[in-house]
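Q: here is my input; please provide its structure:
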Amino acid sequence: MKIISRILFALILLTTGVINGQNVSISPSRLYYKTPIGEYKTQEINITNSSPNKQAFVVSFSDFEPAGIEGKSRFMKAGESENSCSQWLSATPSFFELDPGATQKVQVLLQVPASPEANKVKWAAMQIKLAKEKKGADGSDKNAIGLGITETFQFVVHVFQSPPTVVDKSAELISFREISTPTDSTRVLALKVKNNGESILDCASYLEFTHLQSGSDDRQKPFAFTLLPGASREVKFAIPSNLSKGKYSVLGVVDFGSRENVLAAEMEVELK
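A: Model prediction:
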């Protein structure tokens, strides 16, 4: 595998921060803070009830582990993670009701303590839970969160805090390989990347196919993902079925937010 670095002149990445489900939309889906230690900052999210019924919402905070190689996170109790900022967060209001078509603005306050630990990158999960009246008054429902209220569906906004002093961005391309087998109906290539620095990396990865005989290029749509410090991620790409037969040079690229460099690896595949 050939590993190279080069300047990325232009990469347009379109993402959305709206979560849709159960006729409720939440925007944005992520909050990024760069608050100095001992200071505070407030950001805002919008919650819209697009359903025909009145809805009640409860807001709380928890921790989560960085997404594993497959990109899946695990949620934890507030304060359980050593990288937690959940106990620095508060929401106003934390409980509210919305009529059909109405939108509620929620203020999310981050108060960073004046402690050495606050000089590190931290993260947390903001949980917006749909609630309904609890049926029965015996208090036996283990999901009950208050007088006559029971949790139902949940939406998550990820919260990231990066102190202004943390500027190091470092990433490593571990591997670029084909992970499919000859019996698979679709051939799949995978890039594995690791965050070796102290910063949160907002990454974009894509493949570019060059036909070795005709010289024609085909660049695939970028895939966006976030890498927390110390985390690794394997990004999978299916080889497009509409490519012409023949041998291709395939360039795998990961833009991790550096102004100077991107990570790239090259391999050759043959489509028959």
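Q: every contact and neighbour count from this point should use C-alpha atoms.
A: Will do.
Q: verify the assumption that I4 is located in a strand.
A: Yes. If the criterion is DSSP: H, G, I helix; E, B strand; the rest coil, then I4 is within a strand.
Q: the residue lying closest to it once chain neighbours are set aside: which element?
A: Closest residue to I4 apart from its sequence neighbours, by Cα to Cα, 6 or more residues apart in numbering: A264 at 5.3 Å. Taking DSSP states H and E as the definition, one finds A264 inside strand 262-271.
Q: which helices and strands sit right next to that strand?
A: Judged by 3 or more Cα pairs under 8 Å, 6 or more residues apart in numbering; DSSP states H and E, the packing partners of strand 262-271 are strand 2-6, strand 171-178, strand 246-255.
Q: quick check: which of those is nearest to T152?
A: Of all these, it is strand 246-255 that lies closest to T152, at 38.3 Å by Cα to Cα.
Q: which residues are in contact with that closest one?
A: Residues outside strand 246-255 that contact it (Cα atoms under 8 Å, 6 or more residues apart in numbering) are 8, 176, 191, 203-213, 261-272.
Q: what's the angle from that strand to strand 2-6?
A: Angle of strand 246-255 versus strand 2-6, following axes from the mean of the first three to the mean of the last three Cα atoms, to 10 degrees, is 50 degrees.
Q: buried residues in strand 246-255?
A: Neighbour-count burial for strand 246-255 flags K247, Y248, S249, V250, L251, G252, V253, V254, D255 (criterion: 16 or more other Cα atoms under 10 Å).
Q: let's compare: structure for the following, please.
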Amino acid sequence: MQPPDLLFLGFFAFCAGLIDSVVGGGGLIQIPALFNALPNALPATIFGTNKIAAISGTLSAAWSYVRRVKLPWALIIPAMLAAFVMSFTGAAIVSLIPKSIMQPVVFVLLIVMAIYTFHKKEFGLLHTHLVVGRREKLLGVLSGGAIGLYDGVFGPGTGSFLIFLFIRLFSFDFLHASAASKLVNVATNAAALLYFVPTGHVLWQIALIMAVCNIMGSLTGTRLALKHGAGFVRVLFLVLLIGLIGKMGWGMLR
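A: All right, here's what the predicted structure looks like:
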């Protein structure tokens, strides 16, 4: 690739890392940039290259959050394991579920999430100390597994769905929900890479350059989130949902 193309991809990888570290949705920035810069690449190669950069930034963000935000590991670890298994399962059965069915369902769910978050002004602004019992662990496994399956089959908005569920089911605030979502997202990305790497669907030179830029963006985003707190994350969450709704709506109309 020519240096201008690498600069183009590096810039969008930085932006993707910044947004994804706070509210998810980095793939919405990074994947279109890769399709634009690599018009002759196979879709699987685009997604594999994207996953290397994405998991690098997500790991960086997760590490930054874990050092500063206290999380209930008895809930998070079962959710991560379920997400890993179901994401790999989703990737294996992706051809069995038509995207023509998935897209309208996800579109409606995003609208419901946006309306709920907008009208519930206190939603995600207060963090409740969670006692993790059998019920909470089961909910964690079910929600992690469901989102992992969705990420393996379809993908757009995975981080946003995770944040919403951690707030709605476990009374996290936006900051803690964002931190928890990054850990579960690491598991879903790792499961996808078990398919993409052995099958040769990664352009390593491009992926590593984008990974560095994605990490830089993630570090910037986590600093902003930790500095400005749950209110800042809530605003970005709503902006991202509106962007997702607009993008998916436009895609269905075309």
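Q: can you give me the TM-score here?
A: A TM-score of 0.24 describes the superposed chains when it is computed by TM-score structural alignment, normalised by the length of structure 2; 106 aligned residues with a Cα RMSD of 6.5 Å.
Q: number of nearby residues for the residue nearest to V188 of structure 1 when sequence neighbours are not counted?
A: Leaving aside its chain neighbours, V188 of structure 1 sits nearest to A238 (4.4 Å; criterion: Cα to Cα, 6+ apart). Applying other Cα atoms under 10 Å, we find 13 other residues in the vicinity of A238 of structure 1.
Q: any idea how far A238 of structure 1 is from Y206 of structure 1?
A: According to Cα to Cα, to the nearest Å, A238 of structure 1 and Y206 of structure 1 sit 11 Å apart.
Q: cool, and K247 of structure 1?
A: The gap separating K247 of structure 1 from Y206 of structure 1 is 19 Å, by Cα to Cα.
Q: L227 of structure 1 now?
A: L227 of structure 1 sits 16 Å away from Y206 of structure 1, going by Cα to Cα.
Q: quick one: distance of the helix ranked longest in structure 2 to the chain centre.
A: Ordering each helix of structure 2 by length in residues (DSSP state H) puts helix 204-253 first. Its chain's average C-alpha position is 9 Å from that of helix 204-253 of structure 2, according to Cα atoms, centre = their mean, to the nearest Å.
Q: residues in contact with stretch 6-21 of structure 2?
A: Contacts for stretch 6-21 of structure 2 (Cα under 8 Å, 6+ apart): 25-30, 33-34, 37, 53-54, 57-58, 61, 159, 178, 182, 206, 209-211, 213-222.
Q: and that stretch, what's buried?
A: When neighbours are counted by 16+ other Cα under 10 Å, the buried residues of stretch 6-21 of structure 2 are found to be 6, 9-21.
Q: mind listing residues that contact the helix or strand that contains K132 of structure 1?
A: Using DSSP H and E, K132 of structure 1 sits within strand 122-133. Applying Cα under 8 Å, 6+ apart, the contact partners of strand 122-133 of structure 1 are 55-64, 75, 83-86, 148-162.
Q: I'd assumed A177 was in contact with F166 of structure 2.
A: Yes. Taking contacts as Cα atoms under 8 Å, F166 of structure 2 lies within contact range of A177: 5.4 Å.
Q: higher neighbour count, the two?
A: A177 (28 against 22).
Q: mind listing what the more buried one touches?
A: A177 of structure 2 neighbours (Cα under 8 Å, 6+ apart): L162, I163, F164, F166, I167.
Q: what's the neighbour count on the residue nearest to Q103 of structure 2 when sequence neighbours are not counted?
A: Excluding its sequence neighbours, the residue lying closest to Q103 of structure 2 (Cα to Cα, 6+ apart) is M248, at 7.6 Å. For M248 of structure 2, the count of nearby residues is 17 (other Cα under 10 Å).
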